[in-house]
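**Student:** My questions concern the predicted model and sequence given below.
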Amino acid sequence: MFGLEEDLYAQLLRLRDQFEISYIKAEFEAEGSSFNDLVRLRRLTALAGLGLLLKVGGCEPVRDLRDSLELGVDGLVAPMIESPFALAKFWESVNRVYPFGRKPRLAFNVETRTCLDAFDEILDYAEGKMDSFTIGRTDLAGSFMEPSVTPDSDFLLNQAEKVATKARSLGWDVWMGGSLSRTSVDLLSTRTALRGSISHFETRKVVVAAPILWSHPEVIAEALRFEELFLMSRQEIQENSVREDERRLAALRHRS
């Protein structure tokens, strides 16, 4: 560990010790994490005794799943699931790569209008296969393609509340993510039915248990600080690598 990575690890321990964080997230999907990014996060989370969740790049991401097996991730998340068939492809892919023993924790994202239309059928197929699902507010809002529909709009939160309360009544573990801020937390806290249906909230990098979020809303700022330090640390490593390449290029040009 060197440079900003020490600060990153210190922030990870702060999240663990002060806010009882149990999972850190990474993405091959929208975030486009590299394999090296995943190696670093796996190393740091293992040192801290925390789990690592990986959002893969689609519903049949065999290459991503093989990487997840090598890394020993603790959970897998399928994005943009819009039909039972898409979830079936994810389930079949996981079973191809993890044919023996215990599988990682499995989840899928509810984050499009199309998914809402097929939600009952998707949930029926997911029973006994998936451990939870996450309502992704940002993409869900975007899928309506209406400027007035934002992650914090009444319309979007009403849609999320219908999904969450229905699934919770059936015994599902429901998570929520997407553009979380202190303002979002204040708004969500006023919606009793929604508040009682969500067990965990996600930033891009950190999973927060709902009771912690309600009692310590400052955890959002600390989670975003972890993401900031992760990006700064990655940039530091990349810049050092570029400097080494520049030195070598200069030496080669001097010889020619």
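**Tutor:** Everything's here; your move.
**Student:** Only C-alpha atoms from now on, for both contacts and neighbour counts.
**Tutor:** OK.
**Student:** Checking residue 54 next. Helix, strand or coil?
**Tutor:** strand (DSSP: H, G, I helix; E, B strand; the rest coil).
**Student:** State the distance from it to residue 199.
**Tutor:** In this view, residue 54 and residue 199 are 19 Å apart by CA to CA, to the nearest Å.
**Student:** Those two - which one has more neighbours?
**Tutor:** Using other CA atoms under 10 Å, the more surrounded residue of residue 54 and residue 199 is residue 54, with 23 against 17.
**Student:** so that one sits right up against residue 76, yeah?
**Tutor:** Yes: with contacts counted by CA atoms under 8 Å, residue 54 reaches residue 76, the gap being 5.0 Å.
**Student:** contacting residues for the closest residue to residue 155 other than its chain neighbours?
**Tutor:** Closest residue to residue 155 apart from its sequence neighbours, by CA to CA, 6 or more residues apart in numbering: residue 149 at 6.6 Å. Contacts for residue 149 (CA atoms under 8 Å, 6 or more residues apart in numbering) come out as 141-142, 155-156.
**Student:** out of those, what pair is the most spread apart?
**Tutor:** Longest distance between any two of the contacts of residue 149 is 12.3 Å, between 142 and 155; criterion CA to CA.
**Student:** Please say which of those two ends up with more neighbours.
**Tutor:** residue 142 (18 against 14).
**Student:** quick one: that one from residue 58, how far?
**Tutor:** According to CA to CA, residue 142 stands 18 Å off from residue 58.
**Student:** can you check residue 34 too?
**Tutor:** For residue 34, the distance to residue 58 equals 16 Å [CA to CA].
**Student:** next up, a second structure to put side by side with the first:
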Amino acid sequence: MNILEKEMLSLLKNGKNTFGFTHVRAEFESEGIRDDELFRLVELAFRADLNLIIKVGGCEAMTDLLKAKQVGASTIIAPMIESSYAVCKFIQSADRVYSEQERSDMELFINIETIQGYEQREAITEKIVKHNLKGIVFGRVDFCGSLGMSRRDVNKPEITRRIKDVASLCQAKNLQFAVGGGIDAESVPTLRDISASYLNRYETRKVVFDVSTLSHSLAQQGLIEASRFELLWLRNKCNYYKMISAEDQNRLKMLERRIISLAA
């Protein structure tokens, strides 16, 4: 491990012990994580004794599901679910990758993150219950986008009201409910408001928290630490690809000189 990775590992261990970190996250969807990056994240999660969540690229993203199985993800999230049929397609795909026994150890979630998905929430929830999925993640940023609103609007009451509608539905059906999208230290009052209705966990791009963290004064600091982890992650990623891009520069220059010399 390099210096940045050691710092990330220390941060994750402290996050688990102090700030309620439960998982690290990777996305094949909007993040577009590459295999070599994923393997580094898996090692960090393993050493920090944290679970791994993977958000796949779609309800039928078979290759993503196979990779999630390969690296031992404990939780898989299917994005942009807008109908009960999309839930069925996700279940069919997961059943092709995981055996019934393996499924019993998995947490399968779907993402509601558009107004269309919100309007179909009851039909979607019925299908989730029927096929024993774990629950729903509400994605605030894309939800705002589907309403023509911006990322800055994620904490507005009209968004929180709709989140609570889905939360109440999950509670009634004994499903888990999580919130993501634009989660930072400024989101804590809104998250506490949601948790007063029903909430199991909340998530940033790279880190997931147990809802119990919201009950004490370290909640905001925990989200700052999650942002610091992502910052370190991106710095390490940039350094890694800079090294790759630079490793053949000397040979490139030598070949260019050779061609110019022979062509002269």
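**Tutor:** Looks like it arrived, so ask away. Quick caveat: nothing in here was measured; it's all calculated off a predicted structure.
**Student:** TM-score of the superposed pair?
**Tutor:** Remark: TM-score between the superposed chains equals 0.93 [TM-score structural alignment, normalised by the length of the first structure]; 254 aligned residues with a CA RMSD of 1.8 Å.
**Student:** which one of residue 34 and residue 58 of the first structure has more residues nearby?
**Tutor:** residue 58 (19 against 11).
**Student:** Who are the contact partners of that one?
**Tutor:** Residues near residue 58 of the first structure by CA under 8 Å, 6+ apart: 29, 78-80, 90.
**Student:** ok, now residue 26 of the second structure?
**Tutor:** Counting by CA under 8 Å, 6+ apart, residue 26 of the second structure touches 33, 38, 52-55, 205-206.
**Student:** can you give me the helices in the stretch 1-150 of the first structure?
**Tutor:** 4-19, 35-48, 62-71, 84-97, 113-117, 119-126, 137-143 (DSSP state H, counting those that start in this stretch).
**Student:** winner for burial among those helices?
**Tutor:** Per residue and on average, the most neighbours among those fall to helix 137-143, with a mean of 21 (mean count of other CA atoms under 10 Å).
**Student:** so it corresponds to what in the second structure?
**Tutor:** Aligning helix 137-143 of the first structure against the second structure (TM-score structural alignment) gives residues 140-146.
**Student:** Could you do stretch 157-166 of the first structure as well?
**Tutor:** Going by TM-score structural alignment, stretch 157-166 of the first structure sits over residues 160-169 in the second structure.
**Student:** What mean distance separates the matching stretch from the matching residues in the first structure?
**Tutor:** Stretch 160-169 of the second structure differs from its equivalent in the first structure by a mean of 1.2 Å after superposition (mean CA distance after the TM-score superposition for the first structure).
**Student:** For that stretch, buried residues please.
**Tutor:** For stretch 160-169 of the second structure, the neighbour count (16 or more other CA atoms under 10 Å) marks 160, 162-164, 166-169 as buried.
**Student:** Out of those, name the two that are farthest from one another.
**Tutor:** The widest separation within those, taken as CA to CA, falls between 160 and 169 and amounts to 14.3 Å.
**Student:** Kindly provide the distance from residue 146 of the second structure to residue 82 of the second structure.
**Tutor:** Taking CA to CA, one finds residue 146 of the second structure at 12 Å from residue 82 of the second structure.
**Student:** Give me the common contacts of those two.
**Tutor:** Shared contacts of residue 146 of the second structure and residue 82 (CA under 8 Å, 6+ apart): residue 114.
**Student:** which residue lines up with residue 237 of the first structure in the second structure?
**Tutor:** Residue 237 of the first structure maps onto residue 240 in the second structure, by TM-score structural alignment.
**Student:** I misspoke; the intended subject was residue 50 of the first structure.
**Tutor:** Counting by TM-score structural alignment, residue 50 of the first structure lines up with residue 50 in the second structure.
**Student:** ok, the nearest residue to that match once chain neighbours are set aside to residue 95 of the second structure distance?
**Tutor:** Of all residues not flanking residue 50 of the second structure in the chain, residue 23 sits nearest, at 5.1 Å (CA to CA, 6+ apart). To residue 95 of the second structure, residue 23 of the second structure is 24 Å away according to CA to CA.
**Student:** do residue 62 of the second structure as well
**Tutor:** 10 Å.
**Student:** and if you look at residue 127 of the second structure?
**Tutor:** 15 Å.
**Student:** ok, back up a step: and the contacts of residue 58 of the first structure, which two are furthest apart?
**Tutor:** 29 and 90 (14.2 Å).
**Student:** what sits against residue 22 of the first structure?
**Tutor:** Residues in contact with residue 22 of the first structure, defined by CA under 8 Å, 6+ apart, are 16, 50-51, 207-208.
**Student:** Please flag which of the contacts of residue 58 of the first structure sit within strands.
**Tutor:** When DSSP state E is applied, the contacts of residue 58 of the first structure are split such that residue 78 fall in strands.
**Student:** With respect to residue 113 of the first structure, which of the contacts of residue 58 of the first structure is nearest?
**Tutor:** residue 80 (10.2 Å).
**Student:** So what's the residue count around that closest one?
**Tutor:** Neighbour count of residue 80 of the first structure, defined by other CA under 10 Å: 21.
**Student:** quick one: it and residue 156 of the first structure, what's the gap?
**Tutor:** From residue 80 of the first structure over to residue 156 of the first structure the distance is 17 Å, taken as CA to CA.
**Student:** cool, and residue 18 of the first structure?
**Tutor:** In terms of CA to CA, residue 18 of the first structure sits 32 Å off from residue 156 of the first structure.
**Student:** hang on, the earlier thing: with distance to residue 231 of the first structure added, can I get the helices of the stretch 1-150 of the first structure in CSV?
**Tutor:** Formatted as CSV, those follow (distance: least, CA to CA, whole Å):
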stretch, distance to residue 231 of the first structure
helix 4-19, 10
helix 35-48, 10
helix 62-71, 20
helix 84-97, 29
helix 113-117, 31
helix 119-126, 34
helix 137-143, 21
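**Student:** Compare these and report which one is nearest to residue 242 of the first structure.
**Tutor:** helix 35-48 (15.7 Å).
**Student:** Identify the residues contacting the residue mapped onto residue 30 of the second structure from the first structure.
**Tutor:** The alignment partner of residue 30 of the second structure in the first structure, by TM-score structural alignment, is residue 30. Shown in contact with residue 30 of the first structure (CA under 8 Å, 6+ apart): residue 57.
**Student:** What are the contacting residues of the match of helix 137-143 of the first structure?
**Tutor:** Contact with stretch 140-146 of the second structure is made by 112-115, 150-151, 153-154, 159, 179-182, as judged by CA under 8 Å, 6+ apart.
**Student:** Great, nothing more from me.
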